[in-house]
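Engineer: Sequence first, predicted model second:
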Amino acid sequence: MTDPITPEKFDVDAWLSGATKPTRSAKVFQRGDLLAEIDELAARIELAEKAEELAPGETALSDSPNRLRAKYADLVEEFNESALTVRLKAHTKDEQKLITKKHKDPTDAGFALVSEAITPVMSVEQLKKLHSLVGEFQFGAILKAYNEACQGVVEPSADFLPRPSTTAADGS
């Protein structure tokens, strides 16, 4: 049996040697252009399904709901394969001050903060180019992950897990 941990026996230095800052992740998609095709295909699937209901078996083979769904699945797969997952490590307020005071322009300072935090490593210029190529929403996901790393709750979330529908015999 191990001895219980007491304040006198706790090795703070050993614990500190394994401590790290929070890191969060975000996904950015290279092929945002596929979203229009995916949207258009979804509308075609709806129309094909309605046509199939009204006149079963009379839909052109190329516009059959199943064939369109297969094309849709292929496009979604291509879109998802274009994803890049980035990780952003938190900065302390002091680190943020040191990084931002090197830049007169607040926008450049913001890009510099993210550049110092992101993996894979990206320069300020690469981040600006990424921002211009993927747009506000996707770049916003990166900024959100950075802000969550720096200021968010430092606990994992299990909100996505299914909740049990019944209680166990022991009441748990």
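Structural biologist: Cool, the structure landed. Numbers count the residues shown, from 1 in each chain.
Engineer: make it CA atoms for all contacts and neighbour counts henceforth
Structural biologist: Noted.
Engineer: Buried residues, the lengthiest helix in the chain. List them.
Structural biologist: For the chain, the longest helix by residue count, based on DSSP state H, is helix 124-151. By neighbour count with 16 or more other C-alpha atoms under 10 Å, helix 124-151 contains the buried residues 124, 127-128, 130-131, 134, 138-139, 142-150.
Engineer: For this protein, which segments are assigned as helices?
Structural biologist: 12-16, 34-54, 65-81, 93-100, 106-117, 124-151.
Engineer: Which among these is found nearest to residue 28?
Structural biologist: Distance to residue 28, taken as C-alpha to C-alpha, is lowest for helix 124-151 among the helices of the chain, at 5.9 Å.
Engineer: Structure two is appended below for comparative analysis:
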Amino acid sequence: MSTENFGDTPEEFDLDAWLDQGSRPQATVKVYRDWSLMGELVRIEEQIKVADQEDDPSLDDVTAEELREQYQAVLDRLAESALEVTLQAITNEETRAIAAGIPEVEQTYRDQHGKEQTRWKPDQVAIGDALLAEATVSPRMTRDQVRAMRVKLGDGPTNVLYQTAADLRATGKVLPSVPSSPGSSDDSRA
């Protein structure tokens, strides 16, 4: 990887060229489409434990080795159902603009006296879907697609996407420590 010279002095420095080379924090995570396979994995794990404890399995029983092969086949099917999604950090300005565009919804609650009250509040689920759609890089998703994925797969399986998007927003706010050359230390400078 070559380092581009953006100018040798502060007066010559080309900030626009430097910014063109920049990028936001990104992360790639997997979302699994077929979560019914997780229950199958748990069932086979239990059968393996039982088979491992048997000293003399009968001829009708499935051996622990055969169960391990079944387990691997289910793992392979689970892996085939995975979708890799790349997300990137979004800015506070983008977040505010997205949230401002989401209509409020009426929410009902009980006050301290037990009386039912209503108030209008931002739709937090719609905001989450919109922020996630904005954060997707590959495959690019619309708000409707994010919502459809969440509805079809459930909150648990898609939580990794929402959590990663939130983590990336935080990542961009903290500068990482930059490693120094091996063998050097800060207090060895003269």
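Structural biologist: Happy to help now that I have it. Everything numeric in this text was worked out from a predicted model, so none of it was measured.
Engineer: if we can go back for a sec, could you dump the helices of structure 1 to a markdown table with distance to residue 22 of structure 1?
Structural biologist: Listed next are the helices of structure 1 as a markdown table, based on distance: least, C-alpha to C-alpha, whole Å:
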| stretch | distance to residue 22 of structure 1 |
| --- | --- |
| helix 12-16 | 14 |
| helix 34-54 | 32 |
| helix 65-81 | 26 |
| helix 93-100 | 14 |
| helix 106-117 | 11 |
| helix 124-151 | 5 |
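Engineer: hang on, residue 89 of structure 2 packs against residue 163?
Structural biologist: No. Taking contacts as C-alpha atoms under 8 Å, residue 89 of structure 2 lies outside contact range of residue 163: 11.7 Å.
Engineer: Give the intersection of the neighbour lists for the two.
Structural biologist: Listed contacts common to residue 89 of structure 2 and residue 163 are nil; contacts here mean C-alpha atoms under 8 Å, 6 or more residues apart in numbering.
Engineer: From the centroid of structure 1, which residue is nearest?
Structural biologist: Nearest residue to the geometric centre of structure 1 (C-alpha atoms, centre = their mean): residue 26, 3.1 Å.
Engineer: mind listing what that one touches?
Structural biologist: 85, 86, 87, 141, 142, 145.
Engineer: now the residues you listed in CSV, with distance to residue 58 of structure 1?
Structural biologist: Converted to CSV, the contacts of residue 26 of structure 1 look like this (distance: C-alpha to C-alpha, whole Å):
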residue, distance to residue 58 of structure 1
85, 44
86, 48
87, 51
141, 45
142, 48
145, 50
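Engineer: Near the counterpart of residue 100 of structure 2 in structure 1, how many residues? Count them for me, please.
Structural biologist: Alignment note: residue 100 of structure 2 maps to residue 101 in structure 1; criterion TM-score structural alignment. By the criterion of other C-alpha atoms under 10 Å, residue 101 of structure 1 has 11 neighbours.
Engineer: do the same with residue 128 of structure 2
Structural biologist: Residues lying near residue 128 of structure 2 (other C-alpha under 10 Å) number 20.
Engineer: Can you tell me how far it is from residue 10 of structure 2?
Structural biologist: Residue 128 of structure 2 is 42 Å from residue 10 of structure 2, where distance means C-alpha to C-alpha, to the nearest Å.
Engineer: ok so, going back, check the mean deviation of the longest helix of structure 1 from structure 2.
Structural biologist: Mean deviation of helix 124-151 of structure 1 from its aligned counterpart in structure 2 after superposition (mean C-alpha distance after the TM-score superposition for structure 1): 1.4 Å.
Engineer: Many thanks, I have nothing further to ask.
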